[in-house]
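*Asks:* I would like to see how this sequence folds:
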Amino acid sequence: MADFGGGDLDALRTEAKEWIAANFPASLKGRPNPMMREERSTPSPEQEAWRKAMGEKGWGVPTWPKAYGGGGLSGAEARVIQQELGRAGAYNPIGGMGVMMFGPTLLE
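*Replies:* The predicted structure is shown next:
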């Protein structure tokens, strides 16, 4: 991933738009995140591919340090990713109680 130096949000926004367009399966557009449902179902191949792509990019947990599988992004950069996911009708497939309560974060 490019080094945005913490300040080039426009470059990050452009990268995010392009990356989401290239990686988010169109069949999932506008559908809810299956992780947020009470009943669990087996992920479809498209859901699994999307989860894997977001995980490899580090954007599933964008503010976690890269050493822990995150994106190493600032809060402002993470907001850009979330905004672009929303504009694309996409969702973050990585989440849940463990991510929100026990994962590492970067201090700003």
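*Asks:* all contacts plus neighbour counts: C-alpha atoms, from now on.
*Replies:* OK.
*Asks:* top helix in the protein by residue count?
*Replies:* If you go by DSSP state H, the chain has its longest helix at helix 9-23.
*Asks:* which of the residues in that helix are buried?
*Replies:* Within helix 9-23, the residues that count as buried by 16 or more other CA atoms under 10 Å are Leu9, Leu12, Arg13, Glu15, Ala16, Lys17, Ile20.
*Asks:* In contact with the nearest residue to Lys17 once chain neighbours are set aside, which residues?
*Replies:* Leaving aside its sequence neighbours, Lys17 sits nearest to Glu84 (CA to CA, 6 or more residues apart in numbering; 6.1 Å). Contacts for Glu84 were tallied using CA atoms under 8 Å, 6 or more residues apart in numbering; they are Arg13, Ala16, Lys17, Ile20.
*Asks:* now Glu84: how far from Trp19?
*Replies:* Counting by CA to CA, to the nearest Å, the gap from Glu84 to Trp19 is 10 Å.
*Asks:* next up, for comparison:
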Amino acid sequence: MRIFIYYTIMVSMTIAANLMLKIGAERYNGNLAELLNIKIFFGLAFFGMAAFFYILILTKIPLNVAQSFATIQFIAVIMAAHFFLGEPIDATRALGIFLIFCGILLVGKSSF
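*Replies:* Predicted coordinates for the structure are as follows:
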């Protein structure tokens, strides 16, 4: 159960990090100083927190299993970008998301 909680926190932090970096990067207009804004700072901080929880996960399960389950963050970030930023998900992308999810299920079935 603890591993599930760690994964949930890690994925949530990764979602927040990606969204903050995207929003912060949209302010960039060629001036390097504009990349050093509060949204980018928080995005990097969220990635750091996600890494901390990933390290906790790695203390409990093998790397190949941990990384396979960590791919759920790819799906989660795409979905968050769709719902919070209005980014489109076309049929091809939806198929890719489905295939990633199927891969996670296969790894999960073979891991336990």
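*Asks:* After superposition, what's the TM-score here?
*Replies:* Taking TM-score structural alignment, normalised by the length of the first structure as the basis, the two superposed chains have a TM-score of 0.39; 69 aligned residues with a CA RMSD of 4.7 Å.
*Asks:* hang on, the earlier thing: list of residues touching the longest helix of the first structure?
*Replies:* Contact partners of helix 9-23 of the first structure, identified using CA under 8 Å, 6+ apart, comprise Phe4, Trp50, Ala53, Ala76, Glu77, Val80, Ile81, Glu84, Leu85, Ala88.
*Asks:* secondary structure element for the residue nearest to Lys17 of the first structure?
*Replies:* Assessed by DSSP states H and E, Glu84 of the first structure sits inside helix 75-87.
*Asks:* and the angle for that helix with helix 9-23?
*Replies:* 40 degrees (axes from the mean of the first three to the mean of the last three CA atoms, to 10 degrees).
*Asks:* Just checking, which helix or strand succeeds helix 75-87 of the first structure along the chain?
*Replies:* With DSSP H and E, the next secondary element past helix 75-87 of the first structure is helix 97-102.
*Asks:* other SSEs contacting that following helix?
*Replies:* Packing contacts for helix 97-102 of the first structure, counted by 3 or more CA pairs under 8 Å, 6 or more residues apart in numbering; DSSP states H and E, involve no helix or strand.
*Asks:* List the buried residues in that helix.
*Replies:* For helix 97-102 of the first structure, a neighbour-count test (16+ other CA under 10 Å) marks nothing as buried.
*Asks:* Could you look up the SS state of Ser68 of the second structure?
*Replies:* Secondary structure, DSSP: H, G, I helix; E, B strand; the rest coil: Ser68 of the second structure is helix.
*Asks:* Looks like it contacts Leu105 (just checking).
*Replies:* No - when contacts are counted by CA atoms under 8 Å, Ser68 of the second structure is not listed as touching Leu105 (9.5 Å).
*Asks:* neighbour-wise, which of these two wins?
*Replies:* Ser68 (17 against 14; other CA atoms under 10 Å).
*Asks:* what about the residue nearest to that one when sequence neighbours are not counted, helix or strand, and which?
*Replies:* Using CA to CA, 6+ apart and skipping the chain neighbours, the partner closest in space to Ser68 of the second structure is Ile104 (6.3 Å). In the assignment (DSSP H and E), Ile104 of the second structure maps to helix 91-111.
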